[in-house]
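# need a structure here:
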Amino acid sequence: MSSPSSSVQQARHALGQRLREIRLDAGLTARELARRAGWHESKCSRLEHGRTPPSDADIREWTLHCRAQDQTEDLIATARGIDGMYVEWRRMERAGLKRAQESVRPLFERTRRFRIYQSWVIPGLLQTPAYTAAVLRTVATLRDAPDDVADAVAERMQRQHILHTGIHRFAVLVEEWVLRTVIGDTEVMAGQLGHLIAVGTLPSVSLGIIPMGVPRGVGWPVESFTVYDDAQVNVELVSAHLTVTQPREIDEYAQSFAYLSQLAVYGAEARALITAAINALG
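Sure thing, here's the model as predicted:
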């Protein structure tokens, strides 16, 4: 699989190439454009090669001196879209955990087919309120986010209505060690695992558990990710939230999900692994 940041870099490179074409169409050398904009000579090169993301002001200067001001707003929108592909969790959550939860509501509502792989925690759509609260309290502490955990939990629970609409489908893969990782306390975890068994029986949900010790081949554990239809992938990194929109990379995640699906067990075998994790809690 490609580097998690490759989509961002490819998009920055494509924007840089577009800026270069605008400059060439204007008949300007990079040196002359830099002189007119009052920049260091190397700045044009950094922008055109995607090494430095352009600010709104940079784009306005570029289009002004290249007599391409009709493209200014489109270029700014493109640059802002790239900036939104890789967002640090701290930046996303600085306005509160509830706001971060609300931001994905339109995506969840319009998606019909979800492919969810989790190597860290129980997927949000399958969580209990107590489990979600324990996860988000940890997030708030680690990232120094505003303490609006109760409101954020309510927002996530409201989102779960899509499990019952009949128009959404969910293929969910969870690593077995996630079942064995105690979030909150043993009571919270027991309730969560019991709920996982129940929600796994819903007609809209296909729940697979990847057993510990299964030979992996090329199916190494990877970062947690969700494929939304065939439109985008959201990836959970330690420090950031990545949105993948390049079709080739979406296909790579889809292929990874398909392979991991073959390693998983379903139905009675999956329930047996969850029950064993409950029993291990004592």
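# Going by C-alpha atoms from here, please, whenever you check contacts or count neighbours.
Will do.
# Which is the succeeding secondary structure element to the helix or strand hosting Val87?
Val87 is part of strand 86-88, with elements assigned from DSSP states H and E. Later in the chain than strand 86-88, the nearest helix or strand by DSSP H and E is helix 89-93.
# Contact partners for the residue nearest to Trp89 when sequence neighbours are not counted?
Closest residue to Trp89 apart from its sequence neighbours, by Cα to Cα, 6 or more residues apart in numbering: Ala240 at 4.9 Å. Ala240 makes contact with 86-90 under the criterion Cα atoms under 8 Å, 6 or more residues apart in numbering.
# Output those residues in CSV; the columns should cover distance to Leu24 and neighbour count.
Putting the contacts of Ala240 into CSV (distance: Cα to Cα, whole Å; neighbours: other Cα atoms under 10 Å) gives the following:
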residue, distance to Leu24, neighbour count
Tyr86, 30, 21
Val87, 32, 16
Glu88, 35, 15
Trp89, 38, 19
Arg90, 39, 18
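# quick check, nearest of the residues you listed to Ile122?
Trp89 (18.7 Å; Cα to Cα).
# Give me the distance between the closest one and Leu75.
According to Cα to Cα, to the nearest Å, Trp89 and Leu75 sit 26 Å apart.
# ok, now Leu126?
Relative to Leu75, and taking Cα to Cα, Leu126 is found at 39 Å.
# State the next helix or strand along the chain beyond the helix or strand harbouring Leu15.
Element membership for Leu15 (DSSP H and E) is helix 6-25. Downstream of helix 6-25, the next assigned helix or strand under DSSP H and E is helix 30-37.
# The structure of the following sequence is requested for comparison with the preceding one:
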Amino acid sequence: MPPFPTSSVQAARTALAERLRELRLDAGITGKQLAERCGWSVAKSSRIENARTAPADADIRAWCSACGADVHAEDLIAVNRQAGSMYTQWRRLQRTGMKHLQEASTPRYERTKLFRVYASHVVPGFLQTTGYASALMGTIAGFRGTPDDVSEAVEARMRRSRVVHEGDHRFATLIEENTLLHRIGDAEVMSAQLGSLLASMALPSVSLGIIPAVAPREEVMWPVEQFMVFDDERVHVELLAARVTVTAPGEVDIYLRAFAKLTELAVYGAEARRLIVNAIESLR
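Here you go, the predicted model:
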């Protein structure tokens, strides 16, 4: 199982904290002296230096100035911002609604050649029907209290999903069988979504595997959080409160290995179609 997906964030913040500590040591000053020069408490210096508190841009500038190392401030601020962007609350991503989030991710979808997608609870966005996406986004907007731009966001998602049919893209997709049974929208919406999944199996760009609920997992892989790998270089992990972006090669590799293990559990072709058809019949 991948480590808790914020580990890459903490690793980046720890590296920054260590660099700030090095600047203080190179300046030959104590934590107390640094705090006095910055005009804050010794406890704050300690929290920053031990990566317990993420510094603000102004904190980094003050720290570098206190150490006579202003030349390093902007680079360290950039590092700090990058670490912060790895873990982004949905509340921030969707503060103006969901349409912008769909549009902002479109260039990445267009650039990516190989997608590896593991869906543990909802159908992946690029395979969603309009009805399913509308029901799902409506529930999300209500739960998170974000602006209701569901119609516009669904249209943007449908436009983004054209990459499935256009260009040189490949989508290696794994879906847990339970996802087929999670009722998003009414029976008609779910039936249409499941029928669309059946149709997607004929697309040359899509490889669709279904992981049976009864698949033995004790020696292979257990269900994990929903994630998408972009060209073996970047992973987006979906948590309830936030989206985590993983770019550290070692951690990307963990998700690739997890995907490979999950692939061993999946069924394809006629067996996968049978599971989808069973899910459709359960709606009647």
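# just to revisit the earlier point, in the second structure, what residues pair with the helix holding Leu15 of the first structure?
Under TM-score structural alignment, the match for helix 6-25 of the first structure in the second structure covers residues 7-26.
# Sort out which residues of that stretch are buried, please.
8-10, 12-18, 20-21, 23-24 (16 or more other Cα atoms under 10 Å).
# that older thread, pick the one among the contacts of Ala240 of the first structure closest to Thr186 of the first structure.
Trp89 (27.6 Å).
# distance of that closest one from Ala11 of the first structure?
Taking Cα to Cα, one finds Trp89 of the first structure at 21 Å from Ala11 of the first structure.
# Ala272 of the first structure too?
Ala272 of the first structure sits 45 Å away from Ala11 of the first structure, taking Cα to Cα as the criterion.
# Endpoint to endpoint, stretch 22-33 of the first structure covers what distance?
11 Å.
# re the thing from before, gap between the strand holding Val87 of the first structure and the chain center?
With Cα atoms, centre = their mean, to the nearest Å as the basis, strand 86-88 of the first structure stands 9 Å off its chain's centre.
# Next: stretch 130-149 of the first structure.
With Cα atoms, centre = their mean, you get 18 Å for stretch 130-149 of the first structure.
# can you tell me what part of the second structure it aligns to?
Residue span in the second structure matched to stretch 130-149 of the first structure, by TM-score structural alignment: 131-150.
# Same check on stretch 82-89 of the first structure?
Going by TM-score structural alignment, stretch 82-89 of the first structure lines up with residues 83-90 of the second structure.
# end to end, how far does the matching stretch reach?
Stretch 83-90 of the second structure: ends 16 Å apart by Cα to Cα.
# Tell me roughly how far the strand holding Val87 of the first structure lies from the second structure on average.
By mean Cα distance after the TM-score superposition for the first structure, the fitted strand 86-88 of the first structure averages 1.3 Å away from its aligned residues in the second structure.
# Phe230 of the second structure matches what in the first structure?
In the first structure, Phe230 of the second structure lands on Tyr228 (TM-score structural alignment).
# how far away is that match from Ala264 of the first structure?
Taking Cα to Cα, one finds Tyr228 of the first structure at 20 Å from Ala264 of the first structure.
# Pro129 of the first structure too?
As for Pro129 of the first structure, its distance to Ala264 of the first structure is 26 Å (criterion: Cα to Cα).
# could you pull out the helices for the stretch 51-200 of the first structure?
56-65, 72-83, 89-93, 97-103, 105-110, 129-143, 149-159, 176-180, 186-199 (DSSP state H, counting those that start in this stretch).
# so which of the ones you listed comes closest to Ala268 of the first structure?
Nearest of the helices of the stretch 51-200 of the first structure (Cα to Cα): helix 186-199, 10.0 Å.
# With the second structure overlaid, report how far the closest one is off on average.
Helix 186-199 of the first structure sits 0.7 Å off on average (mean Cα distance after the TM-score superposition for the first structure).
# Which strand or helix spans the residue nearest the centre of the first structure?
Centroid-nearest residue in the first structure: Asn234, 2.4 Å away (criterion: Cα atoms, centre = their mean). In this structure, Asn234 of the first structure is located in strand 232-236 according to DSSP H and E.
# which ones are touching the equivalent of Gln262 of the first structure over in the second structure?
With TM-score structural alignment as the criterion, the equivalent of Gln262 of the first structure in the second structure is Glu264. By Cα under 8 Å, 6+ apart, the residues touching Glu264 of the second structure are Val220.
# Would you double-check that Glu264 of the second structure falls in a helix?
Yes - under DSSP: H, G, I helix; E, B strand; the rest coil, Glu264 of the second structure sits within a helix.
# And it, how close does it get to Ile175 of the second structure?
Counting by Cα to Cα, the gap from Glu264 of the second structure to Ile175 of the second structure is 13 Å.
# go on, Gln193 of the second structure?
Note on Gln193 of the second structure: its distance to Ile175 of the second structure, by Cα to Cα, is 13 Å.
# can you pull the buried residues of stretch 263-275 of the second structure?
By neighbour count with 16+ other Cα under 10 Å, stretch 263-275 of the second structure contains the buried residues 263, 265-268, 272-273, 275.
# And stretch 93-107 of the second structure, by the same measure?
Counting neighbours by 16+ other Cα under 10 Å, one finds that the buried residues in stretch 93-107 of the second structure are 94, 97-103, 106.
# ok, and what's touching that stretch?
Residues outside stretch 93-107 of the second structure that contact it (Cα under 8 Å, 6+ apart): 146-150, 152-154, 156-157, 160.
# Between those residues, which sits nearest Ile29 of the second structure?
For the contacts of stretch 93-107 of the second structure, the nearest to Ile29 of the second structure is Thr146 (47.0 Å; Cα to Cα).
# Hmm, Arg92 and the closest one touching each other?
No - if you go by Cα atoms under 8 Å, Thr146 of the second structure and Arg92 don't touch, sitting 9.7 Å apart.
# Have a look at those two and say which one is more surrounded.
A count of neighbours by other Cα atoms under 10 Å puts Thr146 above the other of Thr146 of the second structure and Arg92, at 19 against 11.
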